[in-house]
Structure formats: structure tokens, C-alpha cells
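Asks: I'd like to go over a predicted model; first the sequence, then the structure.
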Amino acid sequence: MVKKHKVKLLFLQETKMKEITATTARDLWHGGRPTWETLEADGASGGIVMMWDQGTIEQLKVEKGRNYKNGKLSQYMGQPLMQQGGDFNAIRSPSEKKGGRRTITAAMTNFQSFISDHELIDLGLSGGAYTWTNGRKPPILAKLDRFLANQQWLDLFGASSNSVLTRIASDHNLILLETQPNSWGPSPFRFENCWLLEDEFIQGLQQWWEELEVNGTRGCQFSQKLKGLKGKIKIWCKERKLNFEKERTDILSMLDTFNQKEEQQDLDIFEEVERDKLRREAEKLDTQELIYWRQRAHYKWIKEGDLNSKLFHMIASHRRRINRINMLQIDGQTITKPEVIEETFVKFYKDLYEEEDQQRPFPENLKVTVLKEEAAQSLIEPFTEEEINTAIFSLSGDKALGPDGFTAEFYKAGWEFMKNDIMNLFQEFYDDGITSDSMGSSFITLIPKKEWAAHPKDFKPISLVSSHYKIISRVLASPLKRVLGQVISKHQSAFIQGRQILDSAIILHELVHQYSKKIERGAILKLDFQKAFDKVNWCFLDKIMEKMGFPQQWRRWISSCISSARFSLILNGTVKSYFKSSRGLRQGDPLSPLLFNIVSEGLCAMILEGQEKGWLLDLSIKNLHVPILQFADDTVLLCQGTNEQMLNAITVLNLYQIASGQNINWEKSSMLGLNIEDELEEHMRSIIGCPKMILPSTYLGLPLYQGRATKQIWNNVIERCQKRLETWKGKFLSHAGRVTLVKATLARIPTYYLSLMECPASVVKKLEAIQRTFLWCGSDNLFKYPLEKSALWRQVLDTKYGSTQNKWLPRKCSNSTMSSLWKGIMKRAPEVIRHIRFHVRTGTKVNFWTDAWIGQNPLSISFPAVFHLSLNKEVKVSSIMSNNILAGRDLQLRRDLKEEEVIQVAELVQLIDSQYMPSSGVDEIIWAPEPDGEYTVASYYKLSQPTASPSPSGTYHIWKLIAPAKKFKVNLCMPASFQFLIEQWSASPLPYWGKILWKATLAAIPCIHGLPPLPLPVLKKFWSSVVHFTAPKPPNMVQWKPPLPPLVKLNFDGSSIRNPGHAGVGGVIRDSAGEILMAYSGPAGVCGSNVAEAKALLTGIKLLKQLQITSVEIEGDSQLVIGWARKPGSAPWAMRSIFDEIHDTVRDWRIAWMATPRSANSLADQLAKVGVSANGLNTSQSLQQIL
């Protein structure tokens, strides 16, 4: 081993030897004369030997001892390099152990704390997951041996990696640490976004692009231009030689020179200008370095505001290290030579993307949903400049680069001068599809699916497509997303607008809970498709699309996109090999997830046909049947628990595999029997050849369990949070950056679980120990409930538990009938319901008394006495609002009113009469805390968070002791009269400019004695510039302009005292001659300025309707209100009824909406202010009568 791997330092533990002789040392070292140190064994245990090559390691200080403890107090200018390795006899989490109990122990927590406290990073392992075995049957395996290093070590040895070597005699594996891995060759061209900060580079880009002369199709021309531009950029890079460290050192040196000079004497104006220029250069350099490393980090949670290139450097180093491939294990043989590793990968992926049978049989009578005609036509509309521009600017600028090496930031920066070429490219694609081989080329980058990836199948292939193909794919994906929900069944929940990953998880959990309380047999088959995306048959996809009614031109485009795929492998940063594909969808192509949904619909259609014909009997809740659940390639089949049903299911799956090219990996699939005898379940599993699913298991990353959720279920959450935080050290982040990291960790890991389960208190404490602040989210699905009435998960819950009469909310059930999942969600129901409001349009779905549809509370709370008299307490709003009795509304009361009750009824009738009821539309549920009424997790966080976040103990006292007291209300200016201030502001600036001129003169002429003064023409020119610069500018006052004949113009305004407070409305309607047709002014109650503006607009529109004017310009000084009026449905929910009435009134009018400065709206503003104190609405053609 020493000779094979050219080991320079060898460390052996548990030698059980008293001493080591020179002969033994040479035998261990396989010849040569090593240097060594030993620590003798204590009886039959212990013993350490450390050997090293004196020629490589020139200096090594060794300290040793039994139960060794050594304390030193040293002061470093920086953190020292630290690397620790050996048998720690501890693991960090249950995932580092196989066999035995899988609980988080105190020893694990302590070891994790040791790593975190010392800011160490686990270097990971390749070639195996465990390093120790107890040698029993069944064995217990664990990762007891490892190498740990701090960031300073990794800065120097960034490519460090360690591998598990073969275990022979010992119960521990040998661990090999390598700091200088093999070189794999040069890296491909990469466009650096930091270049775009160089002004000369931007100018050069446009010049180079326009100079390039190319031939061929438009696709070929575009590809050739990118290739030619790449050559120009490489030349520029050689000349520019961007070196952050050297340039920063030079700039700082020059800044120091200026600063030191300033300590001795004042800098002249030219030196100050030069110093400012250097400071800007330093800032630009820092930003460029930040962009450089952020582009390599690929982390979305990091914001540009956290200007910390060191952090990005660390992330990028971590990514390179975990993605580096140093060895493979094929058929028990370890491969370390780069050329053999390359050959192995190329053969594996050539075979993977090569279709064995191009013409597979297709089930011609397959029943699928057909796309609507208008939806189909929308897919093949000509491409517009707007949608292409939107696609480009929606792409992430830091994403991994394809074969051409260009990023989305390049296209954003060059859009104006590249626009015509891009439009020509799209026009050719519209006519002929993809015409350039280079456009379809892709890099395959390999992402390890597990820490010890050692075989090509252990890596996930991600395609890095060319930049111009990605733009085309993004443009095609947008309309496909909009229509795909029409043809994809409700059993699929991936990549469809309005469907979420949690939908399938809820359904499966409820089915398991339902069948655990029944005597009926059931079977759940969780399928694992082998390389699902990579084995899709293109003909099968095309025929499914044809059956779904996709236009032929669309199908031709898709066929062109997927069949143009050509691959090169990226191995350790270098490009290897080149081959074509004949099947598969590229992971990394925006189209691929959507197209895979279409492929998966083939399986769903087959299963549903089997259900319809009666030879596939699925699981059900009452009369609701659920035969299959799909989320991308995660598929669960549900059937009754008999041998016959299992054989029928396998038959359907085999037909699907033959037709689509998909392969099921039965060894990784699993089966769960529900109420099935062990012998029968064993026989059923033997039929299909898959293992048993043991609960708790996982589905879509969430636990699947029966009964109560135990602490063990949360082990994975705690472990993932720890791993998420271990690599990112707080010292590299600002305070805001650390907050962002904590939020990102919470949002991506625990809240996913919390969406379905309630967290035990002990787990909360552990999470708080990791993150200090815990954000609760348990109600998302409850709020989704009224919004997704047709969703399969909603139908499952309705069938199982029922719903309220108006179908807005789930019905309350006894705890004994609810699953633990639904019980946890319903526990938060009162808190969520308290913040729900209803926006009424027809009122057929909203309860008049018990739903909060007008005001802040339900009317049953606002008018309890009248509610008590109501005969029908479940009456709908539509029933009350449609019954208009002479004296008011028919409230359907059970007796005549008493004198004191008459007043309450009158107030109630007045309130509901003020509510506008649109003539059409649907009732909406509103999340009151958000202005737009849309529920967001962040909004719920804010409500459920305490007013002050918990902070580490002692922080307050530290700041109390160290920080100086803040001073408030310090008068920086002495009191002065208004007249004095006017005089100061009006004073001549000439003395100031005279001083600048004098300083410039002194700087230009070191010694002015005996020299002629500055030439008179220069002084005159300078003086005229000063006078021009300081001349008073007239105020920019916009005047009211009359409309063009025959139009009239409505100007409106609202005024609110103290905002919110007593408010007024005002406005004026004038013709093209400026004559007043109607002016109005009146009170608007107590409200904010935006509501007052909206009420003023509504009042003006009602007056226009009375005057029978329908062609009008409407002008106001509130851009928000004008924007809401232009776009129906965009107003905040609290003002939606006002704008509903506005939009219903002006539906057939001709209107020009215009926002104007207040100076052009002064008359309406004056009328609104008068209206605040008015007794009622005043209207007149004469202003004198109102004002």
C-alpha cells in the first residue's frame, strides 16, 4: 500500500506492539529508510506508530504521551493550518452507522459540537461509507475513522481527498489522504461575469460581435459568432490579465501613499480626484472578485449584499472537493488511473443513451385527455421579442455553463446589439427547428448521489446545455407549463401549476392511516425507475403527444430539441469524449421535466384503464379510488392485497416498460402490505422480487409512518440541518448573511416536514441548539384547502373527514378518527381561521352571519342581538342581498323587533347596503395579513413568531458593557429664523468656486512667485461655467392640459388627515375647452389615503355615468390607484369591492388612464381637502357653490 500509493506519512493505531525495530519499519515502508516515532501498547491494547519520508517532510515536531493533554496559549496573526485524522471512536449521526440502534446519542452530539467549535470540515470519503465493522452476523458498520481539516488547510490543499482502502486483517479500513491529486487536463472556456464591470470590455463585445463575418444557416451563424467571440475574449484576457490580489495590493499601496501624504499636508484637488478614482477601482475590484467566486459557488440563498468573496471561495472549494472523482470500484477492482476512469464513464453513458429498440410497440387504444383547441394553438404562436427578452432575463446569471461557455449575464448585457441575431435564430427555429449541431451539444457533469460514490451508476448526470439552446428551451417551456395541467391527470403532482409535492404525501399518509383501521387487504408498491429521464423512448413521447392533441409543428420542435442532443463528459473540470444519444431527456434542460410528465401519463393511463375494466382493484376511501400516485419518477402503485392483483399490476408495468423504454429497479423498489398475513406478503414480494417496506419509511423525502410521529422520524431533519451548517462558517458572513443562511436552512429542511407533522418539543430544542431561532409552519395545507377543491388530496380528505357546508373549511372530527398528520394540521386551524376573510362577488358560497365578509369580524360577532333573532344562521350572503324589502333587507328574523333592536338592524342594513355586489365572478377566500390576500409561508412565520427573536445568553450584557450609549435628539444646527435660512440658501456660491479655482492654481503651478497669472480666456471660460452651473433653475411645474375633443377629462383626488384618519373625496369633470361639466366634494369616512383616492375615483365614475359620458380621460396623482384601475384584480383585497364596482361600471367605456403630478391635479386636491369637513357629497357646475 505504501509503495503503490507513494505514501509520505503513515499513521497506525492499535498496533498492540511494545516497540518497533528497524527491520519491521523497513518492511512496513516497503524498503527505504523511513523515520518513525512510536507509543508502546498498554498490554494487549493501544499502540501507535507514525512513519514518514525524511526527504519529503523536512521538519516534523512530534509530541506524545499516554492520556496526552497539552495546553498552549499562543497568539497568531491568523488561524494556523489544522488537520486531524485517525480513529475518533465516534460518529456524527445515525446515517454514519449501519445496523444496531439508529438514535441520536449524547456522544454524537458531543462529537458534532467538537467539530463545530473548532470550525473543522469533514473531508468526506470515497470508495466506501464505513471504516469499521464488529465482524458479526449481521454486522454493525460505522464510520469511526476520518480526516478533519480547517479552512486554512483547505485554502492551501483545496483538492484534498481521502479514500477508503481495502480492509484485510484489521476491523478498521485504511484511510488514504491525498493532497496532490492527478492532473486531468485543461478546463473549458468559461465566460466570467466579472468582465462585464470593465467598460472597455462591454464596448469591445459589441464591436467584436458586429465585426464577425459568418455563413450558413442562422443557427450555424449564431454558433460561429459565439465561437469567434470566444477567441476575441481570450485575446483580451491575455492582454488584461485580471489578477485580483496583485491589483488590490497595487491600489492599496497607492492609497497608502496619498493617505500618508495627507497626514503631512493637504492634498491638492488633482490628488483628491486621483485618490477617489483609486477608491472606486478598489471597490470595483472587490465586486469583481465577489462575482468571480459567487459564479463558482452556485448558491441561491447568498445575496449580492453579502460582499464576501472568502465565503464564495470556500463554497466553491467545497463543491470541487465533493464532486471530484479520484477512484472507482468496478467488480471489486479499484480504478485510480484517469484514463481508465474516463474510459469507464464514457462506456457507461454511451450505453445509457443508446436505444436498443427504436421501434417499440405502442398501445394504440390508450385513453388520454386531449388538449383544447385554443390551448393547442397557443403553443405554436410566432415568437415575440417580449417573450424572448423575458426568457433571457429570467435565467440565472451564475448558472453552470454549457459547451459554448456563455452565461445568461452575457446575453442580458448584449441584448441590444445581439437582438436581431437572436430574433433571426428564433425565426429559423420556428420554420425548421434546430439546424446547428453545436446548438444541441451538452456537457454532462456528474453529481455524486451519495458520499461514497464509487460506480458510474452512483452519479447523477446533469446536462449543461449550450446557452442559445437554453433560451429556446425556456421560451418553449413557458406556454407548455400553462397548458400541461389540461392533459396531465390529477394523480401526477410534479411540475404542474397549482400542484405541489406535498399533495401526494398527504394522500399516501391518509391511505396508510385508513387501512390500518380496516380489515381489508391492501398493497402499496413503491417503484424505483432506473435512470428514468435518461431512458425515455423518443417515439413513445411523440405518440403520447399526438394522442393528446399537440400540434404537429410543436411535436416537430420537440423532436428537434431532444434528438439534437450530443454529449461530452466533464470529469474533474476537463472535457472528455464526444458521443450522440438516441434516447433520453437531458436533466438540466428546462423542457425535460414537463416532457417527462407526458411520458409518465402513459403509465397513469394504463393503470386507470385497468381500473376501469375491473382487473386492477385499487385502494379507496369510501367511493374515492386512488390507484396510482406520481411525482416525476417517484411512483407509488396501490392495489388490493391478493396474488391475482399483484400479477395484474406487474403485467401493466411490464407493458409500460416495453413501450416507454423505462426500467424498474426491483431491488430498490419496495412493497408494504396492509392487513396481509406475513406468508402471503412474502409470496407476493417473491413474485416481483422486491424487498419489504418497513415503517417508518420515506416518500418524497417525508416520513411515511403509522400511529404517532416518534422522535426517530426527526433524526433526518436534525442531521440535515447540521450538515447544512457545517460547511458555512459564521465568521465568513455578515450578520445579515447569517440570518439569510438560517432562514434558507429552515425553509428548505424543517418546514418541509412541518408542513405535515407537529414537531416534538425535544426536537425543537435540538433545532434551536443548532439555529437559535425556530420558525414554525404547520398550516400551509389548511389554507390550501379552500383553494384547491378539485385536487386529489382535497378529495381524499373530504371523503374521509367531510367538509363544512360551504366547502371552505374541513369539518371538525374527533381526534380518534384523524390521522396524526391531519391532527397536527387541524391543531392550527383556529389560528389560521382567525385571519381569513371573504371577498364576496355572488355570495352563494359565503355565510351571511358566520363568515368575515364585511368588516373585520363576522356579523354574528358585530351584531350578536340580531344574529340571535335570525331564523337561518347558515343563510348565504346571496339570499339576503337579493331580498330587498321596502324598509330594508329581509333578514329573516323570528319575531318583531323591540325599540332598541330597531337601531341595530338599521345600522346593519346600512352597512350591508354599502357593500357592492358584482354581477358576476366567484367568491374568494382572503388571507388578511397580506395586502394582496395571498397566503405566504413568510406571512405565517411573521404571525407565529414572538415579537423578539431569542438571542444567545449574555449577548445583551456584553453589548451593555461595551457599546457606548446612543445619543438622541442632538441638535446639529443651532436654532435660526426662517429669514436667516433663506438668506443663507440664496447667498452667492462664488466664494466657494473661488476657493476651488485657487486650489487648482496652486496645484498646477508649484511656485507662483514670478510667474504670469492664468490666461484671461481660461478664467473667463471657467467663470462662465460656474455661473451657468449655479444659475437658479425654474421649478418644474406641470400644468393641467385639457383633453382632445370630443373627450372629457375627470380629475380626482382623495385626502386623509393623519393617514388613516378623517378623509374626503374631490374631483372635477371638464371638456376640451376647460369648461366644468361637474365638480364634486364630500366626506369619505375614516380611512387611509389610498382608500380615499379609490373612493374619489368611484364617485367621479358614478357622476360620469349619470352624465352618460363613456369616452373619457381619467387623471389622478396616485400611480398606485391608476395602476389598480388599469389592471382588474390587482388592488389590495381591502379595496377590491371598490374596484369591482369601478371595473363593472366602465367595462364597455373608452378610457385613457393617466397618472399626473400633483401640480396638474391641484383643483381636485383642493376639493378633496374641503370634502373632509363636509356634511355630505356636494356636486355642482360652479366651484363657488362647493368651495
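Replies: Here it is on my side, so go on.
Asks: okay, CA-based contacts and neighbour counts for the rest of this
Replies: Fine.
Asks: who are the neighbours in contact with Leu328?
Replies: When contacts are counted by CA atoms under 8 Å, 6 or more residues apart in numbering, Leu328 touches 127, 334-336, 341, 454-456.
Asks: second one coming, line it up with the first:
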Amino acid sequence: MEQLAESISIISKENGSDRVEAVGFSGGIWVGWKNSVRVYITCSHPQFISLRVDNFICNKSIFISFVYGSPDRNVYGFLNSRKRTFLRSLNNIQKAIDHSPSSLLSQKELEVRDELENEKAVDYFKRLYGEITPTLMGMPNFDFPRLNHSEVFFLEADVTNEEIKKALFDMAPLKAPGSDGYHAIFFQSQWDLLGGDVCQLVKEVFAGRQIEKDLNNMLIVLIPKKENPEDFSQFRPISLCSVLYKLEQAGFIAEWNISNNIILTQEIIHSMRCKQKARNWMALKLDLEKAYDRVSWEFIEASLSATGIPICLRKVIMSVISSSTMQILWNGVPTCKFKPVRGVHQGCPLSSYLFVLCMEWLGEVRSQIVQVFGFQEVQNLGKYLDVPLFHERVTKCTIRFLVDKSLMIPKNVYLEIEKLVRQFIWGCTDDHSKMSLVGWDSICQPCSRGGLGFRHLEDQNNSFLMKIGYSLGSKNNAIWVRVLRSKYCWKESILDSIYKSRSSHLWKALSKLWPLIRDKLIWSLGDGSTVRCWKDKRIPGMGSLISKIPGFSNIDLDCRVRDLVNLDGSWSVELLRVCPDRVVWAQLSSGAFSVRSAYWTLKESTWKTLDEQWKAIWNLPGPQRVRVFLWLAVQQRLLINSESVRKGLSACSSCALCGHTTEGLAHVFRDCSFAKNVWMFILPEQLKQRFFSSPFPYWFSLNLSFHERLQDSGLSWPCLFGVVVWRVWKNKNLFIFQNLSWSATEVVWKSSCWARQYGLRMGSTERSSFSSKLVTFSNDSWVSLHTDGAVARNSGYVASGGVARDKEGNWIVRFSHFFRSLLSI
């Protein structure tokens, strides 16, 4: 190759050339050109030659690269270093181009950078999950809590089909699937077909069978812990497991919320702050970096053994953990597989239990660490569960990044957030502001009351705080409830007031809301041992019994309901249930608290009354943009000319299309000559007279609630009406701003097509069943039947239809059918 290139160079001395020598199996490129062409070598490398050719005709530069691949790693180096060198060369080449950078090179640069980041991610997590932790020399010497005999017997029992089915149906149907792509809803909906095989597989795994490799392959999704993460340690790896893999380790920690930990920690810090003699108090904050990912499997097995988990179940658990493989999901594409040798996976149901077991040891060895190491005093304790440990007043600055359910949000924060929401709704940007057509209070009404269903953030925050207040009054056995009750001397379940001086910010916020919370709490009678007969409320809205029957001074106001049951049976004890008395939420018949009902309690008195026309708008079988437009029209918030004059935006209130002196909504949509021509094309003859004579609000509401279909086209009238009204409005604006206008027939045709297409897509057009009764012909007659079908890939909706014609081609009958969804088989 070298000799040939040298010979050619000597022969063509008057022409230009350049070449690179071969390195191993890489390189050996020769490029030649005529001297009449102006060529500049921008970069030369054993792997490629890049040059720029100036074109005098069009005054542009052409960029060309010649690449020769397949390097020998022993001679040339490793792939990563080659890619980095290539990237540096690409940057130099892009800088050398006089005009705009090459899109081809830019795309190649992005691809190479993505490959490098991909390889870095795999390398990082290989090291994270692949580092062998030191061998345990012995577990800490302390009495680890063990299972009793009955619990061990329960765990050793064979798993049943009912338990497997319950575990499967407890899974969220559409949680992110694993590498096989199947959601839990697939197995739930096809349980009659697949249930036997699923149960057999799970039982075999519990009997000692090794889990198949395809089932325990996990996709790792990287969730950033902060904005603009700088390295992979600032990502949280979440494991996407297959449904059958989850089924073999299904579990969760019930009745516990992360906000409970936050509340407890905040109250502890507040107590330390308020202690007059706080020298003997201290707070220790431990940050376990990548705690889940670094747990030793040997340590997990030792913890399971120390707890007394049966050996058969230990083998299943360790098999589930140790047999897994991983793939990083990088830009939606799985990377190469690798096998971990330590760690538990965030996203697996069993991981929380295993981690809690391992953390039990931490509490025991903590006292030993205290004796060995010193501690440094700090003024700011940082964050706990991403929430700052405040021991001073909460301000906008301290809570700027935080919108949480366990703290009272400062007013400036939620006002700023609501401002951003309003700007988004009306399409405002930093460079261009727009008018708000509807007030924020109206938007925050429910859809059934004329709003859009948004919520005031202040009241939403108060609803979350009311949930905490409800839990304080009803969940007597919760640890965090017992701590707070002890701190603030709360002895009764439902107090008249919970105000305390020098209380925490959370408690002050709850004190303000407590009268409203207290009025919505009632007792649900169980065994009668807790409920006070005269003082406690048992019926919503009725108050206590003593408030209804005053004047008795010789009765025991603190007597319990059970105390009023006589031994002679005058009040049957059987009427009392064996379950304990409990505090329930009076706003719902179930007695369970919901944030939604709390929000309604706060806001319902300020809302408008129910109106069926709002329901008609939001149930309209038409496009969402048409629904929102109709909502604005009923609110009378469209910027017609008369409204523009009132707001000082225009000097003329007449109609731009027909010149009518005053333009109102009725005129725009119905009475304008253009709109009237549109309606005359659509309306049946018998409806034309009364269609144009009704008052506008009644006319609008009546057409939206008219549920019949047009006989000729089979279209839904509310859908067609809404689309036509929207098209008429668009035509008016088109004429004003662009001096263009559609004809009435164009509006009718476009509206009908859109309504028909939407009806077919949503299955709302008239659907007739298949029928064998077409037309009866004599024996020598023929019928031509044409059928077709279609499926929407995204939704899975299926529709079919056809038409029958005689031998002359004359139409006989049509038919169509809509299927919500069908299996591909």
C-alpha cells in the first residue's frame, strides 16, 4: 500500500495528495486531488483523513472525511480512548469550517458522546454492584429479635394458589414493566388462562428450583436526585423487574408514610431547641451513601439467620437476590448485561424488608461507635429525607425548593407557584404576556361548578395538614402519634383545643385548623369502652348528647357507653360490637379520611351551585379544545368586539363580517349572516324557525344537552354543534387578522369531517350490529359485499365496516361495528 501510494505521488507531481501510514490493522489511507481544486487538510490521523474543499461557484465549503476501521487493540489501544481521540478531532474539524457546522458530523459527535456516556454508566454500576465486600469476621454481639415458633411454622407452610393470586392482584396494574415488557394487568386480566402456570412456577421456585435467567433480568432506570447531576453518584438506580420476579418476593410496609418520619424528626429537633438545659442532648445524622446498593449478600444471609427465618425460605430469598442480572436503560435502550455480587435493588418489593433487617444492627453498634469517635457541633443539621431540619422560623428562602405535605407553606411560595400555573394556562412566556380570560378563583372551581378543577395551593396544603390532624385524633397506636401526644399532653382522642405555647411550626398550623378538623370527627361505636355517652359525638352534624339535653346536673358526664348496659339485659350487650371504638371522618360514609373531602370541606361554601350545562360541556363527545372553547363561551369570556371596546382594546364594537352595530355572543355564533348560512346547511327544515328564536344562554345549553343524532349522517348533534361553533369563531378571527374567510359550505364540510373522524376514533358514531338480513333476491341474483377493518396502534381500538351492492352496483345496505379492543390473535 505504501509503495503504491509513493509511486502514484511521483507520477502525478502536479496534483495534490495526502496519506496516512497503517498502524496495525488500522489506517493506510491515501487521498489525491487536482491542483485546480483548493483543498485544506483539517485533520490527519492513522484512523482517518479529514479535509475541506472550497467551492468557488457557490462560495461554500465542502467537508469530506475518509475513515478506515477495525483497529488492533494490542497495537492501537482500547475503544474508549479511540472514541475520545475521535471526539477531539471532530471538535477541531467543526472549528475549522468557515460556514455552519456539518450536521452529519454533529450527529456523529452526539452518537459517539452517547456511546461514551453509556459505557461510563455501565462501568460505574458494574463497580458499584461488583466490588466484593470484606468477608464478615463475626456479627455484632447483641440479642437480635427472633421469630417465635408459631411465626416460623407459618413461614414454613407451603405457598397456596390463593396467596399467589392475592399477591399478583395487589400489584399496581400498569407499573413500569421489566425487560419482558409485560405489565401486571396482563396476568391479572388473563388469570383464567395463565393462573395455573403462574402458580406452578412460583411453587417450584419455593421448592428450590433456580429462577430462569429471563425472569430475573432487571432494567435499571437512573432517576436524578438533583437538578443537573454531574456524576452517576447523583442518580438513584430504580430496578424494573418482571412481574413473575416480583411475585416471588411480593411485600410492602403497610400503614407507614415517609412524612411520619419527617414529622418525628422535626418535633425532636424542636424539643431540643426548647430545652432549657440542653447540654445532655444531641442529634446524630448518618448519611449512608448508596446504602441499598452496597449491602453485602453475606450480611443479608447472616441477618436472616439471626432473625430465625427458616432455612428453606432463606434459600429462596438468597436465590432471588443472587441470581439476578442487570442492564442499564440508557436513553430507552438496554445496555449489555452484567451480574451484581452485592446490594439490594430499589424497586423490588422484598428490598425494604431486607434493608430494615440489616439496619437493626446499626442501632446496636451505634452506641459502640459513640464511645470511639468524637462529634462536631453544627448549627445546621442539613436535610432528613430531603426535608430541611428547621429549628428556626420557616421562611420563603428556607423552603424555596420544597413543596411538602408536612409543613405549612409560606404564602409567597404558593402565590408564586399559582402565578406560574396561570401563565401556563393562558400561554404566557417571559417575552410575551397574554390576558387572563377567566379569574383564578373561577378556574379553581370543580368542573361541575363551572371551573377547570384546579386547586388553591393554600387550601390544598391545609388539606394535607388536616390529614395529619385526623391521624392524631384517630390513630392512637402509631409511634409518631404517641410521641406527639406525649409531647403536647394530649390525653383525650378529640380535644376542644390543641393550642400550646412554644409549640413547633407544624403544631401551630394544626392548632389553627383544629376547630374545622374537630367538627368533622365522630366516634364509630364498637364495644363501648372508650366512647363517652354524653360528651362524644356519634352522629354527623348532631354534636354531643349533652348539648341536646341540657339541665342534668347529677349525671356522670364521663361515663362510657358500656357503663349504661344493665346486667339484667335491659340494653342488650349483643348490640355492641366486639371491635374497639374508633374515631372516623364524618364527611364520608366509609369513615375514612381523604384529602379530597378535606379540600371540599374548606372550599365548598365558596363554590357556585351545580349546573347541568357544565356536565354537558365536559361530557361532549368531541375534541378537548372544543370543550375548553365552549367553556369560555358559556362563561362569556371570549374576546368579542363589544368586550374589546369595554376593556379599551378596540374602538369599534360592530361585527367585522356583516357590519352589525353591536357584536354579542348570540350574534357571532347564530345571528350573523355568515353563521346563519352555516346553520341553514345543517339544520332540518322543521327546526330552522325555533333554532334562531331562543335566548342565547338557553339556546346554547339546549343544543349541548340534545342527545339525538342526525338522521342523514348519524353524527352526534352536540359534537357537531360544538365543532361548528368553534369553526365559526375561527373564521371570524381569520378574517380579522389575515383578511381571509372560509365559505359556509367549507365550514360545514370541515366540521362534519372532523366530527365524523372523532366519532369513529372514540367509537361514538352510530354502530349497527352485524346482520344477516340484508336483502332477499331470487336465486339468480348476486350481492357484492365489501368489508374492511382498522386498528389504532396506540389505543388498541378496532373498527370494521362494509357495504353491500347488487350486481348493477346499486347500494343496498351498510353496516359498521366498533370494538373497544381485541387481542392480536
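Replies: That came in fine, so what should we check first? Computed from a predicted structure; not experimentally measured.
Asks: Quantify their similarity with the TM-score.
Replies: Once superposed, the chains reach a TM-score of 0.56 (TM-score structural alignment, normalised by the length of structure 2), with 525 aligned residues with a CA RMSD of 4.4 Å.
Asks: tell me the SS of Val645 of structure 2?
Replies: Three-state call for Val645 of structure 2 (DSSP: H, G, I helix; E, B strand; the rest coil): helix.
Asks: what's the neighbour count on it?
Replies: Residues near Val645 of structure 2, counting by other CA atoms under 10 Å, number 15.
Asks: With Gln979 of structure 1 instead?
Replies: Using other CA under 10 Å, the number of residues around Gln979 of structure 1 comes to 8.
Asks: Can you find the partner of it in structure 2?
Replies: By TM-score structural alignment, Gln979 of structure 1 lines up with nothing in structure 2.
Asks: Which of the helices or strands spans Gln979 of structure 1?
Replies: helix 978-986 (DSSP states H and E).
Asks: buried ones in that helix?
Replies: Within helix 978-986 of structure 1, no residue counts as buried by 16 or more other CA atoms under 10 Å.
Asks: same check, this time on stretch 555-568 of structure 2
Replies: 559-562.
Asks: could you dump the contacts of Leu328 of structure 1 to CSV with distance to Ser378 of structure 1, secondary structure and neighbour count?
Replies: Converted to CSV, these look like this (distance: CA to CA, whole Å; DSSP: H, G, I helix; E, B strand; the rest coil; neighbours: other CA atoms under 10 Å):
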residue, distance to Ser378 of structure 1, secondary structure, neighbour count
Gly127, 51, coil, 21
Thr334, 54, strand, 14
Ile335, 53, strand, 16
Thr336, 53, coil, 14
Ile341, 47, helix, 19
Ala454, 47, coil, 21
His455, 45, coil, 18
Pro456, 42, helix, 20
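Asks: mind giving me a markdown table with the buried residues of stretch 555-568 of structure 2 and columns for distance to Arg279 of structure 2?
Replies: A markdown table is the format used below for these (distance: CA to CA, whole Å):
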| residue | distance to Arg279 of structure 2 |
| --- | --- |
| Cys559 | 45 |
| Arg560 | 45 |
| Val561 | 48 |
| Arg562 | 49 |
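Asks: what helix or strand does Lys166 of structure 2 sit in?
Replies: Element membership for Lys166 of structure 2, per DSSP H and E: helix 161-169.
Asks: An error on my part: the question was meant for Asn1051 of structure 1.
Replies: strand 1048-1056.
Asks: Please apply the same query to Gln376 of structure 2.
Replies: Judged by DSSP H and E, Gln376 of structure 2 forms part of no helix or strand.
Asks: aligned partner of it in structure 1?
Replies: Gln376 of structure 2 maps onto Arg685 in structure 1, by TM-score structural alignment.
Asks: Hmm, its match is touching Met693, no?
Replies: No - the pair Arg685 of structure 1 / Met693 is not scored as a contact, 10.4 Å apart, by CA atoms under 8 Å.
Asks: Looking at these two, which is more packed in?
Replies: Arg685 (20 against 16).
Asks: Next one: that one from Lys337 of structure 1, what distance?
Replies: Here Arg685 of structure 1 is placed at a distance of 42 Å from Lys337 of structure 1 (CA to CA, to the nearest Å).
Asks: and Asp421 of structure 1, how many neighbours?
Replies: Neighbours of Asp421 of structure 1 (other CA under 10 Å): 16.
Asks: now the longest helix seen in structure 1: which residue numbers in structure 2?
Replies: The longest helix of structure 1 (DSSP state H) is helix 269-297. Aligning helix 269-297 of structure 1 against structure 2 (TM-score structural alignment) gives no matching residues.
Asks: Can you spell out which helices and strands pack onto that helix?
Replies: The helices and strands touching helix 269-297 of structure 1, judged by 3 or more CA pairs under 8 Å, 6 or more residues apart in numbering; DSSP states H and E, are helix 244-264, helix 309-323, helix 990-1004.
Asks: quick one: buried residues of it?
Replies: Neighbour-count burial for helix 269-297 of structure 1 flags 269, 275, 278, 282, 285-297 (criterion: 16+ other CA under 10 Å).
Asks: now do stretch 241-255 of structure 2
Replies: Residues 241-251 are the ones in stretch 241-255 of structure 2 that count as buried (16+ other CA under 10 Å).
Asks: Please apply the same query to stretch 221-240 of structure 2.
Replies: 221-222, 224, 234-240.
Asks: Save those as a markdown table, and put in secondary structure too.
Replies: Shown next, in a markdown table, are these (three-state DSSP):
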| residue | secondary structure |
| --- | --- |
| Val221 | strand |
| Leu222 | strand |
| Pro224 | strand |
| Gln234 | helix |
| Phe235 | strand |
| Arg236 | strand |
| Pro237 | strand |
| Ile238 | strand |
| Ser239 | strand |
| Leu240 | strand |
